[in-house]
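A.B. asks: The sequence isn't on hand, but the structure is:
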């Protein structure tokens, strides 16, 4: 099976100063934290790199972008305390809220680029990231999505668009392997929504890998994004009698589906993707979420010691436990930017783009990260989690087999 990955790692123009965890909001929706002083500033000789972050800090994407942003402030402060990117450039973050709206994302990204961002971070969803990536592409500013998972994102923007987390066609590989090889499932039903790239592509790619491993897709059905009505779909699932149901739905849809499925007396296992990793799931779905298995970016357990260490730091500095695994994507992003600046030897846009595209085995919090040969989307470990007794339980961490990663859905 042909494998093609797409990267949402974006470095476009960012001018937000973060060297500490404190922040303040102004009336214009821009957030910044004071730059580090003393040791960190002296170590960088006053040189800075402007990183713009077009963040979805309000609206339906806020549960995903906000934990990532909180972790990013910590990771940036840590890097600045070490002397900045490549031990030379203190990171200045300029954060503006895109309100989970595509037109606002385009406008905000343009403002950040115009303000001199040398790297751009875009939201945790492909559609606003495509909009935000366009101004960066035009300005030759590398852009990287903090945690968007659509494998179509980079190609939808251009060669300056990257992805910080594994794309959905990559994360479903260990998920399908676990379904077939570990659980012995032979038939699957795919539930997807064509209304967004993420909710559409995940089940399609899972079906490709599931079939390549010897399984059979016995049914597929669409649903309306944020419609929260699944009666007709559940009737078709009941008739198909699959071994497993796979969906990339996320809240509020995922909780609604799980509750309606179990209320209908259907106990078929459900598999999901990283959109399931949100604090709302256990609150909203309750016991209906038990048994759900999903792919995500890391878990603070002894099997993942660096994730465990960052989770402890996050808890100490924010007063809260990590709200989702997107927290661990933030120090990974800083590690990737550090490696790219070191490799490029400058902050020149084309040089940074080429350096990002050539990175191999960068040591991040979640494991080794490789972009070389991956079409601007990283090859990195995938963590599998099961919901048991109303809590998340570690299952395994696996690196996707590159030859099993399917090509992005066209269109």
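C.D. replies: Nice, thanks for sending it over. Since the structure is predicted, the reported quantities are computational estimates derived from the model, not experimental observations.
A.B. asks: Only C-alpha atoms from now on, for both contacts and neighbour counts.
C.D. replies: Fine.
A.B. asks: where does residue 387 land in three-state SS?
C.D. replies: For residue 387, the secondary-structure state derived from DSSP: H, G, I helix; E, B strand; the rest coil is strand.
A.B. asks: Next, count neighbours for it.
C.D. replies: If you count neighbours by other CA atoms under 10 Å, residue 387 ends up with 20.
A.B. asks: Now that it has come up, it's in contact with residue 286, right?
C.D. replies: No. If you go by CA atoms under 8 Å, residue 387 and residue 286 don't touch, sitting 10.2 Å apart.
A.B. asks: Run through the residues that contact residue 370.
C.D. replies: By CA atoms under 8 Å, 6 or more residues apart in numbering, the contact set of residue 370 is 359-362, 378-380.
A.B. asks: Likewise for residue 78?
C.D. replies: Each residue near residue 78 by CA under 8 Å, 6+ apart is listed here: residue 19.
A.B. asks: Give me the three-state assignment for it.
C.D. replies: helix.
A.B. asks: any idea how far it is from residue 51?
C.D. replies: Counting by CA to CA, to the nearest Å, the gap between residue 78 and residue 51 amounts to 16 Å.
A.B. asks: Pretty sure residue 120 sits in a strand.
C.D. replies: Yes. Following the definition three-state DSSP, residue 120 is counted among the residues of a strand.
A.B. asks: my read: it touches residue 51, true?
C.D. replies: Yes. In this structure, residue 120 is within contact of residue 51 by CA under 8 Å, at 5.7 Å.
A.B. asks: what about those two, which has more around it?
C.D. replies: Neighbour count, other CA under 10 Å: between residue 120 and residue 51, residue 120 has more, with 35 against 29.
A.B. asks: nearest residue to the one residue sitting closest to the centre of the chain other than its sequence neighbours?
C.D. replies: Within the chain, the residue whose C-alpha comes closest to the C-alpha centroid is residue 147; the distance, by CA atoms, centre = their mean, is 2.2 Å. If the residues on either side of it in the chain are set aside, residue 147 comes closest to residue 124, at 4.4 Å by CA to CA, 6 or more residues apart in numbering.
A.B. asks: this is the comparison structure:
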């Protein structure tokens, strides 16, 4: 996937509101204010006089809620170090909403997406959530993909009774924020367990080291569940080392792991750290396989890690090589929409999160938040790209996990593990 283009996510100022086309209208906005300078006083004067001119001609600028559109908010890491995650989820969401609009919209109304870029930074998601809810009046929020940033949104969504659906946040604490918070992905307790059993039963590993982040809810949760299950399965944790978000030098931790005699390393991290960890491990002469979770499955892992990520294993939500009819159709449509790009797991989850919201709106028959919340909570057996979605009493989805590896610079399907 090409690096995100930051220019695509700047604020747009509209002088008039055109008719909504059949495809989804997506407004990606930053938190930076629009700045007018005195270099062009004529343009500035016209902009200042625009409200008066519109009033004199009988026209008024449109605001959120003035039209018959259903406004849907999205908060994601469209740029920054987890930009590949956010870009994938965003494109999946856009594809789902465009498809719905092409069929006539929902409840006879067109869908409109308002996207906010948190730039992969802590604190930005909370600011974006307040804006989408109070200013844009969205009926629901899709996002975030990273658990720690979803937690920022969840407390605000619950306080304001705004339904929220996370496409990919796997930390158990996300939906514990309250009954307006949902997700379409499996939990860390499941994928941590899956990888521990895979390590013991399929790879025959006895001694595994863990290298995790101290500042990521995702990493902490996965490390715990992997460790508990691996020990219960008769394995040994040879060493436990930790790092902080933003670290780029892992050689001290890897040196200690090498001395432990571990026959594999479990690294519950995102692709940015994992690629660097893999390269530094190989530089230190560590040849054992690395294992991880769904934060690995982006092309950037291979682009950055190169030969160092050959032979790794990780758990994820789907494979584009799956020949199930709905997956084949999704991959075909996604490639047609996004210039031949093959959709990763976050694109599939973004698509399924939007499908869940669309289905709930149709069944609720209204955008009323309480009715929409009830419809989301009652979802059963909804077909999607990452499997069928059943929302349980804790607003979580029960899904199978897919095990992938890297061979010859390609992501390769290994197996699927049912819940």
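C.D. replies: All right, it came through fine. Since the structure is predicted, the reported quantities are computational estimates derived from the model, not experimental observations.
A.B. asks: neighbours around the alignment partner in structure 1 of residue 244 of structure 2, how many?
C.D. replies: Structural alignment (TM-score structural alignment) places residue 244 of structure 2 against residue 224 in structure 1. As a burial measure, residue 224 of structure 1 scores 14 neighbours (other CA under 10 Å).
A.B. asks: Next: residue 329 of structure 2.
C.D. replies: With neighbours defined by other CA under 10 Å, the count for residue 329 of structure 2 comes to 12.
A.B. asks: what's the answer for the one 10 residues further on, then?
C.D. replies: Counted with other CA under 10 Å, the neighbours of residue 339 of structure 2 add up to 8.
A.B. asks: Can you tell me how far it is from residue 99 of structure 2?
C.D. replies: 17 Å.
A.B. asks: same question, residue 383 of structure 2
C.D. replies: According to CA to CA, residue 383 of structure 2 and residue 99 of structure 2 sit 16 Å apart.
A.B. asks: tell me which element residue 191 of structure 1 falls in.
C.D. replies: When secondary structure is defined using DSSP states H and E, the element that contains residue 191 of structure 1 is strand 187-192.
A.B. asks: which residues in structure 2 does that strand align to?
C.D. replies: Mapped onto structure 2 using TM-score structural alignment, strand 187-192 of structure 1 spans residues 207-212.
A.B. asks: how about the strands in structure 2?
C.D. replies: Here structure 2 has its strands, by DSSP state E, at 25-29, 70-76, 111-117, 140-142, 164-166, 181-183, 207-213, 236-243, 265-266, 290-292, 313-316, 401-407, 410-417.
A.B. asks: Can you lay out those strands as a markdown table showing distance to residue 281 of structure 2?
C.D. replies: Output for the strands of structure 2, formatted as a markdown table (distance: least, CA to CA, whole Å):
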| stretch | distance to residue 281 of structure 2 |
| --- | --- |
| strand 25-29 | 39 |
| strand 70-76 | 31 |
| strand 111-117 | 33 |
| strand 140-142 | 37 |
| strand 164-166 | 33 |
| strand 181-183 | 34 |
| strand 207-213 | 12 |
| strand 236-243 | 13 |
| strand 265-266 | 10 |
| strand 290-292 | 9 |
| strand 313-316 | 15 |
| strand 401-407 | 16 |
| strand 410-417 | 20 |
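A.B. asks: Report the separation between residue 277 of structure 2 and residue 283 of structure 2.
C.D. replies: Here the criterion is CA to CA. By it, residue 277 of structure 2 lies 10 Å from residue 283 of structure 2.
A.B. asks: same question, residue 199 of structure 2
C.D. replies: Distance of residue 199 of structure 2 to residue 283 of structure 2, given as CA to CA: 24 Å.
A.B. asks: Residue 369 is in contact with residue 399 of structure 1, correct?
C.D. replies: No. When contacts are counted by CA under 8 Å, residue 399 of structure 1 is not listed as touching residue 369 (10.3 Å).
A.B. asks: which residues are in contact with both of those two?
C.D. replies: Residues touching both residue 399 of structure 1 and residue 369 by CA under 8 Å, 6+ apart: 379-380.
A.B. asks: Settle it for me: which of those two has more neighbours?
C.D. replies: Set side by side, residue 399 of structure 1 and residue 369 show unequal neighbour counts under other CA under 10 Å, the larger going to residue 369 at 25 against 16.
A.B. asks: Ignoring the adjacent residues along the chain, who's closest to the counterpart of the more buried one in structure 2?
C.D. replies: By TM-score structural alignment, residue 369 of structure 1 lines up with residue 389 in structure 2. Spatial nearest neighbour of residue 389 of structure 2, chain neighbours left out: residue 382 (4.9 Å); criterion: CA to CA, 6+ apart.
A.B. asks: quick one, helices of structure 1?
C.D. replies: For structure 1, applying DSSP state H gives helices covering 39-44, 62-81, 102-114, 126-139, 153-157, 168-177, 197-212, 231-240, 253-263, 279-285, 305-318, 329-344, 349-357.
A.B. asks: Show me what the first one is packed against.
C.D. replies: Applying 3 or more CA pairs under 8 Å, 6 or more residues apart in numbering; DSSP states H and E, we find helix 39-44 of structure 1 packed against helix 62-81, strand 90-97.
A.B. asks: again, 7 Å this time
C.D. replies: In this structure, helix 39-44 of structure 1 packs against no helix or strand, with contacts taken as 3 or more CA pairs under 7 Å, 6 or more residues apart in numbering; DSSP states H and E.
A.B. asks: can you list contacts of that helix?
C.D. replies: Applying CA atoms under 7 Å, 6 or more residues apart in numbering, the set of residues contacting helix 39-44 of structure 1 from outside is 80-84, 87-90.
A.B. asks: Quick check: the aligned residue for residue 74 of structure 1 in structure 2?
C.D. replies: With TM-score structural alignment defining the correspondence, residue 74 of structure 1 maps onto residue 95 in structure 2.
A.B. asks: quick one: contacts for its match?
C.D. replies: residue 351.
A.B. asks: okay, which residue of structure 1 is out on the far edge from center?
C.D. replies: Outermost in structure 1, CA atoms, centre = their mean: residue 239 at 34.3 Å.
A.B. asks: What lines up with that one in structure 2?
C.D. replies: Looking across to structure 2 (by TM-score structural alignment), residue 239 of structure 1 lines up with residue 259.
A.B. asks: hang on, the earlier thing: please report the number of neighbouring residues for the residue nearest to residue 389 of structure 2.
C.D. replies: Number of residues near residue 382 of structure 2 (other CA under 10 Å) recorded here: 14.
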